[in-house]
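Q: Just the structure for this:
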Amino acid sequence: MKRRIRAIILMLLLFAGILIPTEYAEAVTGEEYDIVINNGTIMNPSTEHQLEGYNLAIEDGSIVRITKDEIKGKKVIDATGLIVAPGFIDLISYEPNSVGIPLKILDGVTSNLLMHGGTENAEAWYKNWESRGLAVNYGASSFITRMRWPIVGSSIYATMTNESDIEKLIAAARKNIEAGALGISFSFEYVPGIQREEVISLLHLAKEYDVPTFYHLRYSSSEPPNHGPKGIEEVIYYAEETGAAIHIMHINSTGGTFYMDEALQMIEDGVANGLDITTDIYVYDGWATYLSSARFNEGWQERFRITYNDLQIAGTEERLTKESFTKYRAIAGVLAYAHGSMPEEELLMALKSPYVMIGSDTIISGGNDHPRGAGNYARLFGRYVRQQKAITMMEAIKKTSLMPAQRLESVAPAMRRKGRLEVGADADITIFNPETIIDKSTVSQPSLPSEGVEYVIVNGTIVKNLDGLVKNVKPGQPIKSYFVDKSEENQPIPYNIILDATELIGTQDAYQLNDIVYLPITALKPIKKSLRVEANGEIFIDENIKLEVGNGSAYDGEVLMSLSHEPILYKGQVYVSLKALMEVLSLDYDVEAEENNLFLSTTDRTPAVDKDEADTEEKEEQEENKEDIGEDGRPSYFFMIAIAILLLGVAIIPYNRFKNKGK
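A: Take a look at the predicted model:
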């Protein structure tokens, strides 16, 4: 008897599944994802959406859903009151180590990239870190400083003018990029022997391979003629000569110091003239470097407008005198912090530029470090977003995630999936408290961890939670050039929209996801009077139709309608499934899809009925159905329970009759 009853109930549930809309059934039964992040403020810089009351699902290391539906996860993060952002990408960092990487994670960093410096042997470098494993993603550029050594020696003043020597350097750089290196890195101020001939030749290679080039500029002096803007002028010239992409590292300490307005204008003019130029800053008013470096050559006080006493040995309380400066300058590897060497008003000026992103220029290695290696990102959000309101939260997130990813997209396929919170993006996510995030590291204690970063997720694995760093997890992946990274990217499908069988009104890039074709919501622009996509996820079409990202319901005026699929964030836009798009368009057109064409017909399909009579009938029908339909336009629980009871009775009565007859 019990087995038969269970069979009947199972049959009823299966039958009820036919009656309940598919997406509603999924919401009730609940697909279980690897990780679900609930109730946070999801901020996606690629579309500039700020989504409240949404939930995010992660599966197999990728973001698979951003929705208003309740969803289930094997692990659930309650992000109430927290910001859910793409993981921060530290473009201007150094070699990973066991001290620095944990501090990067606590500062919200999910990718540690060596674009200031890098490696002379990419194949060996990547193999080493792949064998050891890291909790964050990692990658490196071709480090020209060291690549010159086998050819002209290690002297920083050695020049390379011999054509055969330059050809050897080009061949080495070519091999390095083909082995995975992400660009070409120069340090002109620290290696002044690097001159025009070799730079131009290397930039032709960069242009050929479409890889970015990175520069610590030649000049950072406050006094002409060899002042900061002259260093910017030099690299802009290289870009004009070769067409290569250039990135100026930490322009607030090298190139723009005391000339930030002029420096930013030079970059803006270069971009306006078709050049590919970006730059970065770290959010401090003092730089730091080794006392033995060329930066402290004769005349440094005048160049940087500082004195001996402005210098502090990082990791200590010691301020320098003339005597101690001389002593430490003779010792390799002693790093000094230059207090007050960069005006904060110039930092604020740079933060507002659309061409400026954020990079730390440091990784903590043990104590004699700049505090930016531990606190750069939390300081941006705590001091300059929350306290000073210098830029918006979205601008800061863009500068720490999307912009660094975009800088490397031409060479690194993986970066096209990072720096975003979209369907299909890598699940590199930083979740922080906007009210408490702040840096704690100082010049005397540069290894103090930041506060306010609550969770960090790398490739779908939690590496930091409310209890702190998660031990023994190493989900970080190598970020390599396209010569090595052959991962396939979802390719667009050209989709035509044709009106009245003759007029081609647009071709859109469609994409297929899980056997479902999606088109951008912008496909509606040529055929609708107005289309407005709001930052909160709402989409208004001709003001009377309302859709919403992550919501399977829509409104036509005051009438609620169900969509086949919820709109999604994808490829920097809002995408709608072809079926859902047809459902929206069918309100005004006859719609038919055939192959890669969407046909619209303006044939009048409205029956000739009296409007008042139709309105009255519609209201009466809505009143009759009110108890059976929920507020979201789907069958109410009471309605479904009533149907289930009815079906159960229909099934059990014949069974009882059969049983009694047998007696």
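Q: switch to C-alpha atoms for all contacts and neighbour counts from now on
A: Fine.
Q: neighbours around P225, how many?
A: For P225, the neighbour count with other CA atoms under 10 Å is 10.
Q: Alongside the first, I'd like the structure of this one:
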Amino acid sequence: MTKQNEQYDIVIHGGRVMDPESGLDAVRNVGVKGETVAIITEEAIDGKETIDATGHVVAPGFIDTHSHGQDAFAFKLKLRDGVTTPLELEAGAYPVDDFYNAFEGKAQVNYGATVSHAFGRIAAMDGVDPKGFGLYGGAINAAATDGAQWHEKTADDPEDLKKILSNVEAGLNQGALGIGVPIGYYNKITSAEIYAVYGVAKRYKTFVGSHVRYMSNIQPSGVLALMEALSDAWVQDVPLLIHHIHSTSLGRTREALELVDKARERGLNVITEAYPYDYGSSIIGADYLGPGFQQAMGMDYEDITYVKTGEKMTEQLLAKYRSGDPGGMMMMKHMKEPDVMAAMKHEGVIVGSDSMPFIDEDGNIPAGDAPFGTGQGHPRGAGCFARTLRLVREKDLCPLMTAISKMTYLPAKWLEEFAPDMKRRGRLSAGAAADITIFDPETVTDNSEPVAGKMTLASTGIPYVLVNGTIVVKDSEVLKDVYPGQPIRNAVRS
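A: Got it, this is the predicted structure:
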């Protein structure tokens, strides 16, 4: 029996197949068997189920390298945004086993994380167990009860440093993809400690994902912080993922991009990411919101919103929430559109949403079956990838194939050294994992806005999404009780 005469589990018929690895951009039929793309052909093929993709692009499933939203509601929004693999590579997870165990057999998407230097620090210096999810469950606030030693105390005592590095190594032994070092949230720690963390990455032959030390236009600047990360990586030959380069470099984004390009030209394995919004989000206790943030970041109190209540900050309110709810979510208007677009357009910059967990009026994560529109938080958690595609259509951001590559092949190719399973993802060819996103290039759009009731509105124009050969989004609806997600994980060491 020829491949054309076989019956496939799923056939995607008549779509514009776009594969950034091979450059294929043509109308084809795609046959899926089990978890794998079995055939891409001009010939007619039969399937147990057929999807008519006429007028639509058939692309590899989107990969998000910077997704803090790691819960069923967040995953549902990701799927509607075309994302099949949302990874937590910046803040990371600790303990790593807890993170992976939480999703086994229960995830609609593929999942994976780095080990968190920050939350390994919380465990070592504050005695708080983040239980795998540092941004969930109040670990940051719990650590504040003893003065947040993870945030305030330098590891001058060799025993403290030994505990921290031991926690990081434990996470790598449990299969973490790399080491997440979001030093921008605890920038008082010493350069010696960070250098030692990169040394662990060197020994384990893995990468560091860095939110660099400063977020500032003035000294000490985001560009200076980028230089620190590039230096540590260069000296120890450690692969480096720089998160949201425009958010930390601000008005000096072009200068920062040039530095990354030069480092890459000289042989450093470095990649960086951006998201298509000129406002960001994080925890309100972040160091960069300390005294002097106005001059450093070019914004003022009213540019900061406390997500739980929707309040615009004043000096008094910011002080209140930074001390009383340091792990609480905030949004801030601190970037300029030209800097955002420069990063998004730049060759080799991938798309990473930096999506935060959404919360309801009680400060809880919405349930997985909560309707869209429920909860509050940065709209990028719902619409980052569709927004990127809309900007391709409306603002000529870049060629469509380039945008797809930034969301699929480039991150997969960079990560495959640390997670061999990624060699099968981010591509659309025979033998690849059947993570597939089908979208209408003429209508795909984000709908989420920074307005109450609209922050978690789902993207539209993406009617079908497959994860490991299973249809998870059908006719623009996320199917219930379908959990084909697989772990994206490094080798587990004894």
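Q: And the most centrally placed residue in structure 2, how far from V270 of structure 2?
A: The C-alpha lying nearest the average C-alpha coordinate of structure 2 belongs to H66 (CA atoms, centre = their mean; 1.4 Å). H66 of structure 2 sits 16 Å away from V270 of structure 2, going by CA to CA, to the nearest Å.
Q: Same question for T402 of structure 2.
A: 19 Å.
Q: who's more crowded, those two?
A: V270 (23 against 19).
Q: who touches the more buried one in this structure?
A: Contacts for V270 of structure 2 (CA atoms under 8 Å, 6 or more residues apart in numbering) come out as P239, L240, L241, I242, V260, A263, R264.
Q: Let's see if you can find the most crowded of the residues you listed.
A: L241 (27 neighbours).
Q: Please enumerate the helices of the stretch 501-650 of structure 1.
A: Using DSSP state H, counting those that start in this stretch, the helices of the stretch 501-650 of structure 1 run over 578-585, 611-625, 637-662.
Q: What residues sit buried inside the longest one?
A: Read that as helix 637-662 of structure 1. M640, A644, L647, L648, A651 (16 or more other CA atoms under 10 Å).
Q: residues near the closest residue to the second one other than its chain neighbours, how many?
A: So the one you mean is A644 of structure 1. Once flanking residues are discounted, A644 of structure 1 sits nearest to L12: 6.7 Å by CA to CA, 6 or more residues apart in numbering. Using other CA under 10 Å, L12 of structure 1 has 18 neighbouring residues.
Q: just checking, L12 of structure 1 touches V650?
A: No: the pair L12 of structure 1 / V650 is not scored as a contact, 10.5 Å apart, by CA atoms under 8 Å.
Q: related to what we said a few turns ago, Serialize the helices of the stretch 501-650 of structure 1 to CSV and add fields for distance to T257 of structure 1.
A: CSV is the format used below for the helices of the stretch 501-650 of structure 1 (distance: least, CA to CA, whole Å):
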stretch, distance to T257 of structure 1
helix 578-585, 52
helix 611-625, 68
helix 637-662, 66
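Q: Let me know which of those is the nearest to W300 of structure 1.
A: helix 578-585 (64.1 Å; CA to CA).
Q: can you tell me what part of structure 2 that closest one aligns to?
A: Using TM-score structural alignment, helix 578-585 of structure 1 lines up with nothing in structure 2.
Q: circling back to that earlier point, among the contacts of V270 of structure 2, which are located in helices?
A: Judged by DSSP state H, the subset of those located in helices is V260, A263, R264.
Q: how about those residues in TSV, adding distance to P220 of structure 2?
A: Listed next are these as TSV, based on distance: CA to CA, whole Å:
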residue	distance to P220 of structure 2
V260	18
A263	21
R264	24
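Q: Just the closest of those to E6 of structure 2, please.
A: For these, the nearest to E6 of structure 2 is R264 (45.6 Å; CA to CA).
Q: Okay then, goodbye and thanks.
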